[in-house]
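Q: Prediction below, plus the sequence it came from.
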Amino acid sequence: MRLFEILLVLSCFALLSDLLFIRRGAKTTGLVLGIGSSVILVVQLFVEGYRWQLLLVYMMTALLILIVILRHLGKMGNIRNIKAGKLLKYSSSSIIVILLVISTGLSVYLPVFHLPKLEGPEKVGTQTFHFTDQNRDEVLTEDPSDKRELMVQVWYPTANSSNKKSEALFPKDKEMFKKYIQTYSNSLNLPDFVFDYWKYSKTNSYENVEILPSTSPYPVVLLSHGMGTSRVLHASQAENLASHGYIVVTIDHTYSTFATIFPDGRVTDYTTKTTTVEDRRRIGKIWTKDVEFVIDEIEKLNSGAIESQFKGKIDLNHLGVMGHSFGGATAFNTTYVDPRIKAGVNMDGSLIEVDNRDDLNKPFMFIRSGVFKDWLTDFKKDTNPDNEVTKQLEEELHIIKNVINQGGPAIYIEGTQHFNFTDLQFYSELIKLTGITGDINGKRGSDVVNHYVLDFFNKALKGEGGQLLEGPNDSYPEVKFINPEEL
């Protein structure tokens, strides 16, 4: 909870205590509590901002302020002489306490969250681009004239010399934000207001500020989200790498996200079909082409063919790619097929394409969730060699084994589940109840992933670090290295 939210709840309980336990003659105490609570209520609403989780607190606070002030001013008339029975008195008070606890609980478990503070030495800037691939038809819409459009967000080191304030995580424009949360709410069959408080969430980044001057260009990492999520869920990972001297490019794979907002106000939602292995391969090819196209656009930014502040600032000879889930599979595939990519990371993603992919001669890292070992045991017990999915998974394990044998790290993190590799773990502790995030503390899970990803790219793209990749580390007991003999 935010500061004035906490103060508001405490003041509400203080007002209730005044009514129950402080004698009527103590006017000063009641007036101070009433005026102080009024100030806190106004500040909370107009500075921190209203949110629906605290609705019951707002109502109870306003009611108690009115009663306490009128009571101590002697304006209650004959009402003050009515002596309510103890049962009624304490029953009504108990109901008020229960309502306050419910409202406070909603505020705690559906919090206004902010991205974790940066660990790197640099501040982070961000800039968003709208790219259209005129050479590629959009096959995920019914209009044959549509071309493939992508929204791409670039994160980079900055000095923030203009002293701008850090940006909101979600769109600042009210109409765009409304469209954005409507897409989420419609997908989950929830009313729009449920997600309205997301507008208060902050990043650590500054929009459209100048890139930090450097004697050498910055290595670049492209980042792909998972199927049905979006680049928003990987903002903390992008910020972390950028704070350590990388340019990070996050991609929204259009029609495979919860929501993608375009500059003209259009909002696309999730329309992708991935029911069969063939569906996955078809969409995998689209995403692979997305990454390759974005690399083309990055080259234009660096050369000046697209006017921007990034001219000459991007080290295209040290380019990496990473992703989560389907985006992780895309990271592996693009690392294999595109010679411009020098290293890659797959965060808990089953591979899209496994044919002729066992000779990857580039640095690559697989990071799996904590259920990997149990899944591997069950998979080997239930293997059906005639099943297409089984064959696909066997080939995937063979590829992971080859990567390990060629020196690439493959790890799993105990206590994590699939969505511990996204920022979703910061949104609410209640998400753990769904099973899509694990028992590990969200901040700790994020730290572990970020440290290993950073160490990998430092070694692969900067030629430094790599100590975490050498084997088990006492500072990270959750991290277990996969033994190739087990695969």
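A: Sure thing, it's come through.
Q: When you work out contacts or count neighbours from here on, use the C-alpha atoms and nothing else.
A: Noted.
Q: mind listing the strands for the protein?
A: For the chain, the strands defined by DSSP state E cover 123-137, 147-158, 205-207, 218-224, 247-252, 260-261, 267-268, 314-324, 343-347, 364-369, 410-413, 479-481.
Q: Distance to Leu190 for the ones you listed - can I get that in TSV?
A: Shown next, in TSV, are these (distance: least, Cα to Cα, whole Å):
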stretch	distance to Leu190
strand 123-137	29
strand 147-158	26
strand 205-207	30
strand 218-224	27
strand 247-252	24
strand 260-261	19
strand 267-268	18
strand 314-324	26
strand 343-347	29
strand 364-369	29
strand 410-413	33
strand 479-481	37
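Q: Out of these, which one sits most buried?
A: Highest mean neighbour count among the strands of the chain (mean count of other Cα atoms under 10 Å): strand 343-347, with a mean of 29.
Q: Which elements pack onto that strand?
A: On a contact count with 3 or more Cα pairs under 8 Å, 6 or more residues apart in numbering; DSSP states H and E, strand 343-347 meets strand 314-324, helix 326-337, strand 364-369.
Q: next one: it to chain centre, how far?
A: How far strand 343-347 lies from its chain's middle: 18 Å, per Cα atoms, centre = their mean, to the nearest Å.
Q: and here's the other structure:
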Amino acid sequence: MRRLFPVFTMPEPTGTYAIGTFEAHLTDERRNETKRGTAPEAEAVREIPITVWYPAELPSQQDNEAENYPDSLGECISLVFGLPKGLFRHVSRVKTHMFKNARVAKERSSYPVLLFSPGIRSTRYQSLTLVEELASQGYIVIGMDHPYTSARVTLKDGSRAEYLHEPEFAQSRELYDYNVKEVAVRALDARFVRDTLEEWNQPSSGHALSGRMDLNRVGILGHSYGGATAAETLATDERFAAALSLEGGFWGKVSHKPLERPFMYLFTGGTAQSLNPDASKKEAVFFEEWQEDADRVMRASRSDALFATVEPFYHQSFTDISLVSPKLFAKQVSPERTIEITRSYATAFFDRYLKGMKSDLLGQDVAAFPEVRYRPEYTRMGDTALTGGYLDGNATPNAEAASR
């Protein structure tokens, strides 16, 4: 069993910053919860538990104890694959590179911000290797959980909000319309988190991140349902400068109006095979309307648009699942290479559109990553970028950053 479920070592982040972290529980008093589910019967408002990861000063030697990997990832894998939860106890013995409540790094006066939305039945901790990399590269990352579409969320009163299975629908269009409504709730979660960051950033707030967030440079990324959340948020909230979807759907307004700010989509070879009408096996995440939506969104974009397929990946490759059990989940590519690919392209995208840093990885195939191939009909790049002096410390955004 130890060979099948090893106590793995987290890959070292490649950035220059140590990583601090803390958790917070946000309550949106303006919205009532639309799903009762496993929550108490009393009327409730919408809650969004978050974890924040940020560039930090390396703690002193006596406080130099990194956090362990949260055990919630094991619970999610159990839920998604129907495996006993006991198989994943080893996850909580893994050391991360995160330090609780470490001091924010002093190197810069403020840092760009990224929101992360997990997949359905998943957790904000599902892709910690990616989150650690982004924080080490100088991003403040906020991971959101979404009650009833995330796997399991502890509410403010201590009760649990469990994932609620979708109803059974006779036609795919009914499920599609259901997903539109659910993703809209998640996009409102992202909007509320963005509102909260404004409050935290005020000098009078007394918050540890007060004045340290560059809210002119905010992006969003997510996996699966979280990727759909990222795309819909970009389409509906102009405060978000760029979005990355790790194989999400296009449910909501995003499929009906052109995107005005940079967007990148990473597809997997496993799901791409499902587009073949003659394919005998379809990925569980495949839905009939995806091709039409993707074609419309990518071609209609009024800003930079990038679409690439990672040939050896399958849908869960964008999470840390291959580390949890390489023999079961790594499949065609090693865990280390899986993480390297995801980290490299996500960082390159946000470095370009939030920091103004060019990268050879964007918009063209490169020999260093033969697994990644761009779809030329869906990919075009111009001069769009938030270039307003980030590298020289000036936080003033470029007036042309939102569109070409």
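A: On my side now, so go ahead. Just so you know, these numbers come straight off a predicted model, no measurement behind them.
Q: ok so, going back, make CSV from the helices and strands packed on strand 343-347 of structure 1 and add distance to Leu454 of structure 1 to it.
A: Listed next are those as CSV, based on distance: least, Cα to Cα, whole Å:
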stretch, distance to Leu454 of structure 1
strand 314-324, 11
helix 326-337, 16
strand 364-369, 11
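Q: out of these, which comes closest to Thr132 of structure 1?
A: helix 326-337 (19.5 Å; Cα to Cα).
Q: That closest one vs structure 2, average offset?
A: Once the two models are superposed, helix 326-337 of structure 1 sits on average 0.5 Å from its counterpart in structure 2 (mean Cα distance after the TM-score superposition for structure 1).
Q: tally of neighbours for Tyr184 of structure 1?
A: Close neighbours of Tyr184 of structure 1, defined as other Cα atoms under 10 Å, add up to 20.
Q: where do the helices sit along structure 1?
A: 3-21, 27-43, 55-72, 86-109, 174-188, 235-243, 277-303, 326-337, 372-381, 388-405, 424-427, 442-457 (DSSP state H).
Q: Run a quick neighbour tally on the nearest residue to His207 of structure 2 once chain neighbours are set aside.
A: Once flanking residues are discounted, His207 of structure 2 sits nearest to Trp200: 5.7 Å by Cα to Cα, 6 or more residues apart in numbering. Residues near Trp200 of structure 2, counting by other Cα under 10 Å, number 19.
Q: which position in structure 1 aligns with Trp200 of structure 2?
A: Matched by TM-score structural alignment, Trp200 of structure 2 corresponds to Leu301 in structure 1.
Q: Kindly report the same for Ala305 of structure 2.
A: In structure 1, Ala305 of structure 2 lands on Gly408 (TM-score structural alignment).
Q: Pretty sure its match sits against Leu360.
A: No. The criterion here is Cα atoms under 8 Å, and Gly408 of structure 1 misses it with Leu360 at 10.1 Å.
Q: ok, back up a step: residues touching the residue nearest to His207 of structure 2, list them.
A: For Trp200 of structure 2, the contacting residues are 206-207, 209-210, by Cα atoms under 8 Å, 6 or more residues apart in numbering.
Q: before we move on, what about Leu79 of structure 2?
A: 121, 151.
Q: Then Ser325 of structure 1?
A: 225-227, 346-350, 418.
Q: Look up the closest residue to it, ignoring the ones flanking it.
A: Gly349 (3.6 Å).
Q: The counterpart of the one you found in structure 2 and Leu4 of structure 2, how far apart?
A: Gly349 of structure 1 maps onto Gly248 of structure 2 when the alignment is built from TM-score structural alignment. Going from Gly248 of structure 2 to Leu4 of structure 2 by Cα to Cα, to the nearest Å gives 29 Å.
Q: Show me which of those two is the more surrounded one.
A: Relative neighbour count places Gly248 above the other of Gly248 of structure 2 and Leu4, with 24 against 12, counting by other Cα under 10 Å.
Q: quick one: contacts for the residue nearest the centre of structure 2?
A: For structure 2, Gly222 is the residue whose C-alpha lies nearest the centre (Cα atoms, centre = their mean; 2.8 Å). With contact taken as Cα under 8 Å, 6+ apart, Gly222 of structure 2 is in contact with 116-119, 228-230, 244-246, 248.
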